[in-house]
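**Q** Provided below are the primary sequence and the corresponding predicted coordinates.
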Amino acid sequence: MDIATSLGLLCGVAVVSTVILMGGNLEMFVSEHAFIVIFGGSFAATLIRFPLTSMLHGLPLGAKFAFTMRRMTQRDLVDELAGIADIARKQGPVGLEKVEVEDPFLAKGIRFVADGYDTSFIRDNLERDRDNFLTHLDEGQKIYRAVGDCAPAFGMIGTLIGMVQMFANMTDPSKLGPFMAGALLATFYGAALANLFCLPIADKLHLKLVDEEINRTLIIDGILMIREAKSPALVREMLLAYLPEKHRHSGEEEEGAGEAVAA
């Protein structure tokens, strides 16, 4: 689980709820008028912007990856691929049949090598898989950003509708308060939905999209080198280029320390 996303959302809800309770109660901030305008209007506008299939793919995938974290870091991937290369060099492709890994994409690449598929097939299949996944993840972040853009605008629409209703009932003072409250709550709902949920989720998905692109490209390059029977040392050295400079040096220092201890 991505603790940052969950913790940030909980903190945001807690802050808003605390401020609300300090000046009244939650019932004051419940408005069917505002709810319909914000959620119904934002969904309708987003549905116009994107195909239905994109929304069916993007929304659940985006929600899943916004609240989950990749189990393996890039450093872990480099180490694991180097270990797999060592197994393949000593036991041959057949030895990879017993290798178990957590990452499904990496497991798929290992299976291709173990089954003896040629390099071009492995590259084309894995790159297609990567590109399709990144496309759906990109759709997810675009959809959440679109909802975040629409929500404040529909909040203003709800406010204008509420004010029109209020001015149309000026002769009945008992209706002025509810209409005004509903008008302001529409703006509140739109701002809260956009700035507390949709736009932060879209930004988080964009970062994870970039991270997943690097990780999956790293896996593809590692699998292809294993298929070509490259040495574990070469595989590690080539894949370290994907890591930030400081992480490359830390890995080399750890290896040097291990060799010194062994000596």
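**A** The structure has been received and is ready for your questions.
**Q** CA only for contacts and neighbour counts going forward, please
**A** Will do.
**Q** What ranges does the chain have for its strands?
**A** Counting by DSSP state E, the chain has no strands at all.
**Q** Report how many residues lie close to Phe121.
**A** Phe121 is flanked by 11 other residues according to other C-alpha atoms under 10 Å.
**Q** Check Lys230 too.
**A** Residues contacting Lys230 under the criterion other C-alpha under 10 Å number 17.
**Q** same question, Ser54
**A** The local packing of Ser54 (other C-alpha under 10 Å) involves 15 other residues.
**Q** distance of the closest residue in space to it that isn't next to it in sequence from Phe112?
**A** Spatially, and ignoring its direct neighbours in sequence, Ser54 is nearest to Glu139 (6.5 Å; C-alpha to C-alpha, 6 or more residues apart in numbering). To Phe112, Glu139 is 29 Å away according to C-alpha to C-alpha, to the nearest Å.
**Q** List the contacts of Asp149.
**A** 194, 199 (C-alpha atoms under 8 Å, 6 or more residues apart in numbering).
**Q** Check it against this one:
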Amino acid sequence: MDILTLVGLIAGVLIVGLAMLANASLLTFLNLPGLAIVLGGTLAVTLIKFRLPGVMEAFKLAFSAAFIDKVERPASLIREVGTLANVVRKDGVLGLENHQTGNPFLRKAIALCVDGHTPELVEDALAQEAQQTVERYDVAERVFRGIGESAPAIGMLGTLVGLVQMLNTLDDPSSIGPAMAIALLTTLYGAFIAQLIALPLADKLQLKAEDEARNQLLIMTSVQSIMRGENPRVMTELLSSFVHPDQRSGLAPQREG
């Protein structure tokens, strides 16, 4: 689990909540019609901009990216593919058939190699899979950036609606203050959704997409090296560029007995 995302979200909500409650009650900041305008309007704009399957996939990916840290570390992948290279040198490509891995992309690469496909076909299939992954993350990121752009604008629209309603009751001066506060709450809701939820999730999706792309490139590079019959230690040395210099010790593959 990506604990930092949860900590950041709780801390952000807590800080804003405490500031709101410093000199007022929670009910002061609760306005159901204004909240409905912001949530409903933002959802409507999002559905206009994007297709429903893309929106649903975006929320699924955002939850996974924000709270489930599934991306493997490059050093771990390098050690694993180094072991695979040793197996191929000893037993041939069919020796990979019984290898179990938790990485779906590497699992697909192994299956393609074991099935006896040409290196060119394996490379094309993996490149297409990587491109589809990039596109899924890109759509999800754009969905949440769109929400981050739309929510404040819809909040401002709700504020304008509230101001119009307030101006219609100018004959009662005692109602102006409360009406103005209610009108401004929609802007608050929009800013809250954008700055504490949507835009941070968009940035997290971008980061996860970069991590996935890096790992997939590492796997494609290693598979090409394995199919060319390169020495595992030479391959590991080339792949070490994916890892920070301070973390390159211990990357050499272990030979399987």
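**A** Arrived safely, thanks for sending. Everything numeric in this text was worked out from a predicted model, so none of it was measured.
**Q** what's the TM between chain one and chain two?
**A** Overlay of the two chains. TM-score (TM-score structural alignment, normalised by the length of the second structure): 0.90; 253 aligned residues with a C-alpha RMSD of 2.1 Å.
**Q** any idea which residue sits dead centre in the second structure?
**A** Leu205 (2.2 Å; C-alpha atoms, centre = their mean).
**Q** so that residue makes contact with Val143?
**A** No. Using C-alpha atoms under 8 Å, Leu205 of the second structure makes no contact with Val143, being 10.6 Å away.
**Q** all helices of the first structure, in order?
**A** Secondary structure of the first structure (DSSP state H): helices at 3-22, 32-35, 41-49, 52-66, 74-91, 104-114, 119-168, 173-192, 199-227, 232-239, 245-262.
**Q** mean per-residue distance, the second one to the second structure?
**A** The one in question is helix 32-35 of the first structure. If you overlay the two and look at helix 32-35 of the first structure, the average distance to its match in the second structure is 1.5 Å (mean C-alpha distance after the TM-score superposition for the first structure).
**Q** Check which helices and strands that helix is in contact with.
**A** helix 119-168, helix 173-192 (3 or more C-alpha pairs under 8 Å, 6 or more residues apart in numbering; DSSP states H and E).
**Q** okay if I get these as a markdown table plus distance to Leu26 of the first structure?
**A** Listed next are these as a markdown table, based on distance: least, C-alpha to C-alpha, whole Å:
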| stretch | distance to Leu26 of the first structure |
| --- | --- |
| helix 119-168 | 19 |
| helix 173-192 | 12 |
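**Q** Show me the one of the ones you listed that comes nearest Asn25 of the first structure.
**A** helix 173-192 (13.9 Å; C-alpha to C-alpha).
**Q** post-alignment, the closest one versus the second structure, mean distance?
**A** Following the fit onto the second structure, the mean deviation recorded for helix 173-192 of the first structure is 2.3 Å by mean C-alpha distance after the TM-score superposition for the first structure.
**Q** what comes up buried for that helix?
**A** For helix 173-192 of the first structure, a neighbour-count test (16 or more other C-alpha atoms under 10 Å) marks 176, 179-192 as buried.
**Q** Compute the distance from the centre of it to the centre of its chain.
**A** Centre-to-centre, helix 173-192 of the first structure and its host chain are 34 Å apart (C-alpha atoms, centre = their mean, to the nearest Å).
**Q** Show me what that helix is packed against.
**A** Applying 3+ C-alpha pairs under 8 Å, 6+ apart, we find helix 173-192 of the first structure packed against helix 32-35, helix 119-168.
**Q** mind checking how far Ser31 of the first structure is from Gln165 of the first structure?
**A** Separation of Ser31 of the first structure from Gln165 of the first structure (C-alpha to C-alpha): 15 Å.
**Q** Ala82 of the first structure now?
**A** Distance of Ala82 of the first structure to Gln165 of the first structure, computed by C-alpha to C-alpha: 68 Å.
**Q** picking that back up, looking at the buried residues of helix 173-192 of the first structure, which is nearest Leu106 of the first structure?
**A** Nearest member of the buried residues of helix 173-192 of the first structure to Leu106 of the first structure, counting by C-alpha to C-alpha, is Ala192, at 39.2 Å.
**Q** and Leu234 of the first structure, how many residues sit next to it?
**A** Leu234 of the first structure has 13 nearby residues by other C-alpha under 10 Å.
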